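Q: turn this into a model:
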Amino acid sequence: MKTALFFVGITAYLASAFYPADALHWMVSAVSLLIVAAVFGFVKPFVRALGTIFVTIGIVLLAAHGAPWRSFISGFGNMMNILSLFALIPLIALPIELGNYGARIQAIIQKTVKHSGLLYLVTSALSYILSSFMNLATLPMVYHTIRSSLELYPIEQKERFMSRAITHGYSMPIVWTPVAPIVGIVVEMTGVKWSSILPVAIPFSVLGLVLDGMMGRWIAGRRLKRLGSEAAAQIFAARENAVRPKAGQNVREKAGHPGQIIAAIVLFNILISALEKYTHAGFLLLVSASVVPFAFVWSLLLGKGKLFLTKSRTMLPAHLMKMKEQFFVFLCAGFMISAIQSTGAGHVIGEWIIAAKDVVGPGVFLLLIPFIPFLLAFAGLHPAVGLALAAESLNPQALGISAWLVALAMLIGAATAFLMGPYNATAGMMAGLSGQSAFRVSNWNAPFTAAYLGLGIILLLMLEKVG
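A: This next block holds a predicted model:
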């Protein structure tokens, strides 16, 4: 029943977005309320408490302002646009699975990568490329593609190596890729054009990747010095023997070329950019509506169109069931945001924020924005929820700060939240893959997160000075 409610809610939202009608909007709200009630007893206590706080604040605000009874229902469904994207994005990973690209990548790595420093660079870069397209599905794919190769290199703490390389590379595209719901939230709530932030966001994310590669190679260099030249030579010889092709082995058979993934990323970004320019639809809607057709066409080109449909029918219901906590928290937070908007409470919060900005100055205030989603992540809020709450109160025009600078600051903060937030899905999934606790995964990322945040602050200072 819960899966059916999730599916009906998403379908109703997409229908209402393309064919606006009061009946469809009410259906989205009613189904959202039913979802909250249906999953209430099936989510973790912390998540239940968080959602209850959000709903309670919303009810108190509406009741205090004498809102009509309809507002207590219509307030739900405010974040169904974000949830729709979360639900549909994993389907874009199917063509990568169907194309068997992982086997080809693994063969190339084992054949060409000679030392652990380069392996770290390749792992981080692969995670970056796939994250630009696959979002959270990147983590298990890169882990299972690379993990077996680690036995061929002198790496003592293999799980720490994997966790750092994957999560660092994964988090960098979050500042620009359209498949990251975070980007859609920031774009829609600040009113900036997605294409306007790309000339800065993409080079900055690549700079973050380069920084990570430099730190990884430095650590690898220290590791080799501790190991000694003789032991390193023995391990290198053993690795060469292990990767020598065996008779009759053909690793390239039925494996797609990795260059096809890069081509698909470029084409998808061109598609979204064109749709944003020539249509009046919201950014989140554009991405949500484009994901499935694009993935299906890609699968058709691979000769796997029918298999894509078969796997989608199995994958989507299973994925929706895993999203029950996201549905609960996001819909409850959306209700609170709706109450803040309809009662004018946001103006009061905005006045407090403007007062704080006047005390510290706009330049310093801009530098504090990245810390908002970062700190909220440690309070247990998903970066998307934290950003939605923050963006509702941070009005760039009222603050007297450029909207795209505010957007960039939020996105940098979101990346740090994904890097170190111990309660988000990134840490949880990496903890499951590596067999470690989420807090340990978070601690492993601390040095790079600090360096990346410092890099982000330098960028914001330079951009603020340029004006």
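
Q: CA atoms for contacts and neighbours, from now on please.
A: Fine.

Q: so Pro245, which state does it fall into?
A: coil (DSSP: H, G, I helix; E, B strand; the rest coil).

Q: how many other residues sit next to it?
A: 12 (other Cα atoms under 10 Å).

Q: same deal with the one 10 residues further on?
A: Ala255 has 15 neighbouring residues, counting by other Cα under 10 Å.

Q: which residues does it contact?
A: Counting by Cα atoms under 8 Å, 6 or more residues apart in numbering, Ala255 touches 99-104.

Q: go on, Thr145?
A: 102-103, 105-106.

Q: ChimeraX command for the buried members of the residues you listed?
A: Buried residues within those, by 16 or more other Cα atoms under 10 Å, are selected in ChimeraX with:
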select :102,103,105,106
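
Q: would you mind giving the contacts of Thr145 as a markdown table with secondary structure added?
A: Formatted as a markdown table, these follow (three-state DSSP):
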| residue | secondary structure |
| --- | --- |
| Gly102 | helix |
| Ala103 | helix |
| Ile105 | helix |
| Gln106 | helix |
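
Q: residues in contact with the residue nearest the centre of the chain?
A: The centroid of the chain falls nearest to Ala180 when counting by Cα atoms, centre = their mean (4.5 Å). Applying Cα under 8 Å, 6+ apart, we find Ala180 in contact with 135, 174.

Q: now do the buried residues in the helix or strand Val210 falls within.
A: Using DSSP states H and E, Val210 sits within helix 194-227. Residues 194-195, 197, 201-202, 204-206, 208-210, 212-213, 215-217, 220, 223-224 are the ones in helix 194-227 that count as buried (16+ other Cα under 10 Å).

Q: again with stretch 400-410
A: Buried residues in stretch 400-410, defined by neighbour count with 16+ other Cα under 10 Å: 401-410.

Q: now do stretch 92-111
A: For stretch 92-111, a neighbour-count test (16+ other Cα under 10 Å) marks 92-96, 98-107, 109-110 as buried.

Q: to compare against the first, here's the next sequence to fold:
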Amino acid sequence: MRSQPVLFLIRGSIFFTAFVLYHGSLAFSSAELQALLSAAAFLLFLTAIIGSGRFYSVLSTILLTCSLAVAVMRSASWMEWLAGFSSLIKLIFFIGLIPLISFPVGDFIKDIKQYMTVLSDKIRTLKLVHYGTFILANLINLAALPISKILFIQKDQERQRQAAVAELAGRSFGLAMMLTPTGAAIAVALELTGTKWTSLLPVNLLIIAAGLWLSYRLVKGKAEEAGAEKGKAVEQPDYKRLFLMLVPLVLYFVFLLSVETVYHLGIMEIIVISILPFTLIWSLFLKKAGEWLAHVKFQIFREAPRSFGLYAVIISASLFIYSMEITGLDDELVELLPWSGADMAFLFYIPATMLIVVLLSLAGVHQFVGMLFAANLIDPALFGIHQTVFASALLVGFVSGMQTSTFSGANILISNLLPTFSSYEIGRRNYLFALIFIPLSTALLILINFIL
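A: Coordinates of the predicted model:
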């Protein structure tokens, strides 16, 4: 399609312009820069509507219409309303640029594969898939799934075994998104609740441990363990290179947590500001600065524009929520909910938070948007939910929704990697996990809420 390269060029140019304006608005508190950023976000939204799939276009149009209706009926200031287009623009930048972290890691794929091959001679293969993917996902996010496919799935494997590996890898990736500070899900949860990553960590580690145990128990025995051939000659990995891969990532995580602790910035903002300098410095050490620049251009002008349909939904959803906030409609809606201010209301609203995200995900709405609506509809302070518990509940909903939805990016990616499995089948295989994981997480979070 000839028009696509032109559209992608326009989208990429607007994305880059908005990114520069965002940094300018952070450095200089200027009403003019903020107005320009809102205008750029509006243009980004328009180019996202054009050429996006019907589902994204229809949903974005409905949300935009609702935003306009709220603004008109509640007599909102139009200038203030237009500012809502950029209210969550940093999430767009986060989603669009975080894949850059996988570029320097890509130089170490061979070493990772050799190390996993050595481990497969000592550890059950399914366990290695499970925990290996979890560790990789904490380091390189979504790129962990194709790497796991390369490492653990062969063409001649039985379909049942491929399904078991796909289940474990997908769920391990999802649970890792509750932990890694470079994951968009945890960044959104922290942003919506005003919680610090260090405060959320102990709670989420407990939920993750339960989820990993459950995930493995559900798959164990489904497929025969046929690990690597014993005694087969295996090339030993270069442990020095693995060390050189881990050190920059660990230092980056330490940097993120230190800045979050010292300054009044959220993880999302810190990563958006630092992702380009970090990956550039790492690439310079690897002597791949030229390739880094080419990868950045490719990400901005080829990869990020593919996600503009999702961006349109995020912008329109955040605009709708922003419209309710500036008009006070959100507070009025919350007051209509049952058991407002009741002592034990959290017993209902902790699982309700999860289910809102899951049900919207099953309907085709992205998990980020589901988290936005759940966080706006449920006021944790009003229902006696500790902010840390509320953030964790949002993330449980995110993970469960991502695992079960036919439309989730992770399930679609796994389906593309394994063409014999549809994203619907992959989601269906995770129903039992979600049906147990949600009540299990609810029980743990209710107990933690009592303690906190």
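
Q: if we can go back for a sec, want to throw the contacts of Ala255 of structure 1 into CSV with distance to Leu320 of structure 1?
A: Converted to CSV, the contacts of Ala255 of structure 1 look like this (distance: Cα to Cα, whole Å):
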residue, distance to Leu320 of structure 1
Gly99, 24
Asn100, 25
Tyr101, 26
Gly102, 25
Ala103, 28
Arg104, 31
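
Q: so stretch 85-95 of structure 2 matches what in structure 1?
A: Residues 76-86 of structure 1 are where stretch 85-95 of structure 2 lands when matched by TM-score structural alignment.

Q: cool, stretch 52-67 of structure 2 as well?
A: Aligned by TM-score structural alignment, stretch 52-67 of structure 2 falls on residues 43-58 of structure 1.

Q: in the matching stretch, which residues are buried?
A: Buried residues in stretch 43-58 of structure 1, defined by neighbour count with 16+ other Cα under 10 Å: 47-48, 50-52, 54-55, 57-58.

Q: could you pull out the strands for the stretch 101-250 of structure 2?
A: Under the criterion DSSP state E, counting those that start in this stretch, the stretch 101-250 of structure 2 carries no strands.

Q: mind listing what the aligned residue in structure 2 for Leu284 of structure 1 touches?
A: Superposed on structure 2 with TM-score structural alignment, Leu284 of structure 1 falls opposite Met268. Residues near Met268 of structure 2 by Cα under 8 Å, 6+ apart: 90-91, 94, 184, 187-188, 191.

Q: ok, now Val272 of structure 2?
A: Under the criterion of Cα under 8 Å, 6+ apart, the neighbours of Val272 of structure 2 are 90, 93-94, 97.

Q: okay, those residues in CSV with distance to Asp121 of structure 2 and secondary structure next?
A: Converted to CSV, those look like this (distance: Cα to Cα, whole Å; DSSP: H, G, I helix; E, B strand; the rest coil):
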residue, distance to Asp121 of structure 2, secondary structure
Lys90, 44, helix
Phe93, 41, helix
Phe94, 38, helix
Leu97, 37, helix
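
Q: which of those residues count as buried?
A: The neighbour-count test (16+ other Cα under 10 Å) marks 90, 93-94, 97 as buried among the contacts of Val272 of structure 2.

Q: ok, so of those, who is nearest Glu32 of structure 2?
A: Lys90 (18.2 Å; Cα to Cα).

Q: the closest one is in contact with Ile267, isn't it?
A: No. Lys90 of structure 2 is beyond contact range of Ile267, at 10.9 Å (criterion: Cα atoms under 8 Å).

Q: and the spatially most distant residue from the centre of structure 2, how far is that from Ile153 of structure 2?
A: The outermost residue of structure 2 relative to its centre, with distances by Cα atoms, centre = their mean, is Gly231 at 40.4 Å. Distance, Gly231 of structure 2 to Ile153 of structure 2, using Cα to Cα, to the nearest Å: 20 Å.

Q: ok, now Ser215 of structure 2?
A: Computed as Cα to Cα, the Ser215 of structure 2 to Ile153 of structure 2 distance reads 18 Å.

Q: what do you get for Phe450 of structure 2?
A: 44 Å.

Q: same check on Asn138 of structure 2?
A: Going from Asn138 of structure 2 to Ile153 of structure 2 by Cα to Cα gives 21 Å.

Q: then Val254 of structure 2?
A: Applying Cα to Cα, the value for Val254 of structure 2 to Ile153 of structure 2 is 34 Å.

Q: more neighbours, these two?
A: Ile153 (18 against 12).

Q: counterpart of that one in structure 1?
A: Structural alignment (TM-score structural alignment) places Ile153 of structure 2 against Arg147 in structure 1.

Q: burial of the residue nearest to Val365 of structure 2 when sequence neighbours are not counted, as a residue count?
A: Spatially, and ignoring its direct neighbours in sequence, Val365 of structure 2 is nearest to Phe407 (8.0 Å; Cα to Cα, 6 or more residues apart in numbering). Phe407 of structure 2: 21 surrounding residues under other Cα under 10 Å.

Q: if we can go back for a sec, tabulate the buried ones among the contacts of Val272 of structure 2 (CSV), appending distance to Gln367 of structure 2.
A: Output for those, formatted as CSV (distance: Cα to Cα, whole Å):
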residue, distance to Gln367 of structure 2
Lys90, 17
Phe93, 17
Phe94, 15
Leu97, 19
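
Q: most widely separated two among the residues you listed?
A: Lys90 and Leu97 (10.4 Å).

Q: just give me the match in structure 2 for Pro199 of structure 1.
A: By TM-score structural alignment, Pro199 of structure 1 lines up with Pro202 in structure 2.

Q: what's that match in contact with, if anything?
A: Pro202 of structure 2 neighbours (Cα under 8 Å, 6+ apart): none.

Q: do the same with the one 10 residues further on
A: Neighbour list for Leu212 of structure 2: 130, 172, 175 [criterion: Cα under 8 Å, 6+ apart].

Q: find the nearest non-adjacent residue to Ala93 of structure 1, please.
A: Met134 (5.3 Å).
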